[in-house]
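**Student:** sequence isn't available, so here's the structure alone:
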């Protein structure tokens, strides 16, 4: 009996290299998977640690951090043409150990981050599912991974993982972008830190993990606790995150709020997904913190609010070289908030803000403050103050 196996070319694949008929994405034009999958070796050169070391050694601009893989747990879907088989705990760990070892041999002073996991679901299991978790003593993936990387350090005689690197995207759906969706978007930053905030998505009703308080994401404190338990000394990185709507003023306010939370809770590194427009809401959120000649303090300062409402306001303070910096976010769509700035050092302050009724209007100047001042922050506005 003859067995005929279809090897798709440019006429049958959804996308392909016009200069190489064999190099397609492994999907039919309707988006369905080609079965059996084409042999990846026909169009790809297998990547290995020897090639990785050669590439790293020849880089003219050395990286500040090396991350191993990127959302590798879904590679069978996103890169079905390269790796059609689902990736489980063991393969993901082996890839990280092998390539981290290679990186440390070539660039011993450059930190390594991994596993760059894509979402809440894959923090706790693999794409294979709970049978894979059960096969690993019912230990959720990231705790298991941290413990194994600690063991890898003992075997290698050196640390191979410097940053626990994850991706984080808010799970609730705000695509409607109506008043309710905007309010939800602005509340969702609580998932970064608040153990009392039940996530307003499937995570809050069907969390699918074996962790404490599983319906609350509580992202940064949770991950720092896992690090403390399973691999102390590891830093925490969120190498992908986003506002959920870069073109809406609420996306800019979410970004300001998130950056303040990152500072308050000691996140070590973060990278925004995609490049926002410089004068758009998210671009202005970064301008607020990082505009020419300004900085946000390296050391936290205490801020007390009489009646804090984290759904509608955020206040973040820091100090550097004895100078105070303060960021206030008013997430109310139509209500100004008055703040009593008691016991702030008097003197001249650089001030800048964006938002308000004009949407993304920005403005900056210097003002004088006394020891006690009321300051009114308009609706949908973020404000930055820096002591001169």
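**Tutor:** Structure received. Because the structure is a prediction, the values reported are computed rather than measured.
**Student:** contacts and neighbour counts: CA atoms only from here.
**Tutor:** Noted.
**Student:** give me the number of residues near residue 61?
**Tutor:** 7 (other Cα atoms under 10 Å).
**Student:** here comes the other one, which I'd like you to weigh against the first:
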């Protein structure tokens, strides 16, 4: 038996038991040599920002915060309150408050957007149910009943002469008559708002700022949310026929419109219509696959585009912090066993409890390609979601992780419904400091550490967002960058961490962002991230002006011939083994080519540079290692 010395045991216990002990760094690789992907500005979105005399969440303070934080997209329909909206009378029926009818002015909301949030894109909704609010004369007198206080019977159908069930619950003692407060609403009625807003004789609104229209809201649960009208849930095919009528009528009036649907309510409804699959062609389909299949079939039959954005809702149940910070993986991660998987067990028509990998937007992408072809052009969206943890730092990390994954996977629209402390700060950090194009990145530990880098159009500025999802541990990250040559020295890092229970975001100038400086070489950064933090490092490239100051000669670098014709030879020497980076810049300081990025032994070295594809002019070649830098001038001319 081997006896382990007591000091060794104590040392092992010290390592294991001390969370502050130095850990193996997490390697993160960013590769700008691979194709970048445009980031949709519409993922920086929010629901119910604008005052419209109905939704109390829309206030002037909300509008100011939206502007300061950099909101780029607003979904203003009001969720379930949009289904029975009457744009002619400016009325809505509130399904979560006795079906009572209230004033709701979308005209005012849209005008507020144009006036107070210039440059923001708006989304409103079309009504497909077939009934819309008609008057407020038959409301249930909730003030008389209990001074308009919430109780368990607020969803009872009491408008139209109903009698409340004082025991609470969903069912009234006497149901109200919907014909007393609603009116028929056809496809022509619902799309008539396009004439009012955009027509020559209408309000003259700019339709390019209101391109997106939601095809109603959560139709697969209408028999619950709108059971005053729909006592028994319509079939999936009946809904599709309603959808087709409105979509075709809208496209005829506004050819460039962006139609978004079918907006299912939650994970179970992604797959089930009611409690079952949908029979078609001799098999049962889950709801989203059936929807995509029917859209593809009707588009082929009619020649009319009927879907531009595939949109879903998502409301997870967990409040456990460790699970909440992993919820971003539900959308695209094909290896993630989702603890709350339920509806996905039925994705193939039956019930298989072994199917736990959700990747719902990945599945939708697969179905879109299967039924509509590789170049279908349909975007992806999540226009309602929320998370139950009340910890502001968990909220910030959850939201930041979803934004990062949506950037990575090209999601078009993201508008959370629930809005909690930590989210304004995160939205502001992303919208204000991110660049236009996503850069591919990988982490050795994507469970806890992810990098979401973006670069601008000229590749001279890069923002690297680093998220630490660990609830308790600091994490050291070794960041390695290929195809981008950062200016060495110090660069700013903005961090969200240690948030409390009160809102901290006021404006772009007044918020909880903590600014520090991190040290960087041309291609590497080592940084420590505190637990539950969102961090953005702002890098500038080694961009030179047309007449840069030449640094001290460190590598004895030369190019010959110089002036060059179609080729030149680079000659340089190294006093010791080193990783060398050599890049070619044009006279405007933009990187044209990474010539080399690899390790060299000490001594003299030569490299051939092909210049045949570059026009005549002045160029700069920069040689740099982690400690030294040298720039030489190269002239390209055919007359050499």
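**Tutor:** Okay, I see it. Being a predicted model, the structure only gives us computed values, none of them experimental.
**Student:** just the element for the aligned partner of residue 270 of structure 2 in structure 1, please.
**Tutor:** Per TM-score structural alignment, the equivalent position to residue 270 of structure 2 in structure 1 is residue 123. Here residue 123 of structure 1 is covered by helix 120-124, with elements defined by DSSP states H and E.
**Student:** okay, the helix ranked longest in structure 1 sits on what stretch of structure 2?
**Tutor:** Secondary structure of structure 1 read by DSSP state H shows that its longest helix is helix 89-106. Aligned by TM-score structural alignment, helix 89-106 of structure 1 falls on residues 236-253 of structure 2.
**Student:** mean distance of the matching stretch to its aligned residues in structure 1, please.
**Tutor:** Following the fit onto structure 1, the mean deviation recorded for stretch 236-253 of structure 2 is 1.1 Å by mean Cα distance after the TM-score superposition for structure 1.
**Student:** is it fair to say residue 451 of structure 2 lies in a helix?
**Tutor:** No - assigned with DSSP: H, G, I helix; E, B strand; the rest coil, residue 451 of structure 2 falls outside any helix and is strand.
**Student:** contacts only, for the match of residue 270 of structure 2.
**Tutor:** 117, 140, 141, 142 (Cα atoms under 8 Å, 6 or more residues apart in numbering).
**Student:** one more: residue 477 of structure 2?
**Tutor:** 25, 26, 27, 28, 525, 526, 527, 528, 529.
**Student:** repeat that for 6 Å
**Tutor:** 25, 26, 27, 526, 527 (Cα atoms under 6 Å, 6 or more residues apart in numbering).
**Student:** from the residues you listed, which land in strands?
**Tutor:** 26, 27, 526, 527 (DSSP state E).
**Student:** which of the contacts of residue 477 of structure 2 map to contacts in structure 1?
**Tutor:** Contacts conserved in structure 1 for those, using both residues aligned by TM-score structural alignment, their matches' Cα atoms under 6 Å: 526, 527.
**Student:** in PyMOL, select just the buried ones from the contacts of residue 477 of structure 2.
**Tutor:** Of the contacts of residue 477 of structure 2, the buried ones go into a single PyMOL selection, burial set by 16 or more other Cα atoms under 10 Å:
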select buried, resi 26+27+526+527
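**Student:** pipe the contacts of residue 477 of structure 2 into JSON lines and attach distance to residue 606 of structure 2 per row.
**Tutor:** Below are the contacts of residue 477 of structure 2 laid out as JSON lines (distance: Cα to Cα, whole Å):
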{"residue": "25", "distance to residue 606 of structure 2": "35"}
{"residue": "26", "distance to residue 606 of structure 2": "35"}
{"residue": "27", "distance to residue 606 of structure 2": "32"}
{"residue": "526", "distance to residue 606 of structure 2": "31"}
{"residue": "527", "distance to residue 606 of structure 2": "35"}
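**Student:** how near is the corresponding residue of structure 2 for residue 284 of structure 1 to residue 335 of structure 2?
**Tutor:** In structure 2, the residue matched to residue 284 of structure 1 (TM-score structural alignment) is residue 425. To residue 335 of structure 2, residue 425 of structure 2 is 30 Å away according to Cα to Cα, to the nearest Å.
**Student:** so which residues of structure 1 form helices?
**Tutor:** Under DSSP H, structure 1 gives helices at 49-57, 75-78, 89-106, 120-124, 130-134, 141-156, 179-187, 202-205, 219-230, 249-264, 281-290.
**Student:** let me fix that: the stretch 1-150 of structure 2
**Tutor:** Counting by DSSP state H, counting those that start in this stretch, the stretch 1-150 of structure 2 has these helices, from start to end: 6-17, 60-69, 106-116, 142-146.
**Student:** among the contacts of residue 123 of structure 1, who's most crowded?
**Tutor:** residue 117 (25 neighbours).
**Student:** hang on, it packs against residue 164?
**Tutor:** No - using Cα atoms under 6 Å, residue 117 of structure 1 is not in contact with residue 164, being 9.5 Å away.
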